[in-house]
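**Student:** below is the structure, and that's it, no one-letter string:
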């Protein structure tokens, strides 16, 4: 692996670069919160060879959104469902925009 490969992986939003402890520290949340949203299947961290959870930047953004909703009083299960629905809506809007562009060409 070259230095360029390492830099490229760190820039990849889906590369599992962060341990549970580091992820929790970065987001000012507890490891238990990360486990809870994992159990709710909002995010599924990859596992290192030693079995430790590893999180990507994309997953950290999702965890931060969940934390925001929970801090506003939303139960964690409902927060996870809201985030899934928001993601589905965003994808549907993206596809719709593609269809409109294609129809206009």
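**Tutor:** Done, it's in. What you see is a predicted model, and the numbers here were worked out from it, not measured in a lab.
**Student:** switch to C-alpha atoms for all contacts and neighbour counts from now on
**Tutor:** Fine.
**Student:** ranges for the strands of the chain?
**Tutor:** Remark: strands assigned in the chain by DSSP state E are 18-19, 46-47, 53-55.
**Student:** name the stretch among those that sits most buried.
**Tutor:** Counting by mean count of other CA atoms under 10 Å, strand 53-55 has the highest mean neighbour count of the strands of the chain, with a mean of 21.
**Student:** would you turn the strands of the chain into CSV with distance to residue 63?
**Tutor:** Shown next, in CSV, are the strands of the chain (distance: least, CA to CA, whole Å):
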stretch, distance to residue 63
strand 18-19, 13
strand 46-47, 15
strand 53-55, 10
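**Student:** here's the one I want to compare it with:
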């Protein structure tokens, strides 16, 4: 079965106008999030911002944080730290898998 672009949550399909309408925010606010490196959408060949479904989810989180009083700089830092935590969790899971594999190969019952 052929996968279509809209099946991919990382496909840049949505314009700034569409996303603004979906999230009930001003287009200018989305541009500010881009300028502050909170969410960096891809650009079309014509230079227009194109958002993915994954980025739209990040925008929802950013909107919630701003609503709680966070500055855009703080939101960007929170996103950076969340990304780093995810990287560390993946690294830790990999290390655990390696240790388990070593243990099972060292186990005389194996």
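**Tutor:** Alright, I've got the coordinates. Small disclaimer: the values here were computed from a predicted structure and weren't measured.
**Student:** please state their TM-score.
**Tutor:** In this superposition the chains share a TM-score of 0.86, using TM-score structural alignment, normalised by the length of structure 1; 101 aligned residues with a CA RMSD of 1.6 Å.
**Student:** figure out which of the strands of structure 1 is closest to residue 76 of structure 1.
**Tutor:** Proximity to residue 76 of structure 1, assessed across these by CA to CA, is greatest for strand 53-55 (19.0 Å).
**Student:** specify, as a residue range, where the closest one falls in structure 2.
**Tutor:** Aligned using TM-score structural alignment, strand 53-55 of structure 1 spans residues 49-51 in structure 2.
**Student:** how close does that stretch sit to structure 1?
**Tutor:** Aligned to structure 1 and superposed, stretch 49-51 of structure 2 gives a mean residue distance of 0.6 Å (mean CA distance after the TM-score superposition for structure 1).
**Student:** and of the strands of structure 1, who's closest to residue 91 of structure 1?
**Tutor:** From the strands of structure 1, taking CA to CA, the stretch that ends up closest is strand 53-55, at 22.3 Å.
**Student:** and that closest one, what does it pack against?
**Tutor:** Judged by 3 or more CA pairs under 8 Å, 6 or more residues apart in numbering; DSSP states H and E, strand 53-55 of structure 1 is in contact with strand 18-19, helix 20-27, strand 46-47.
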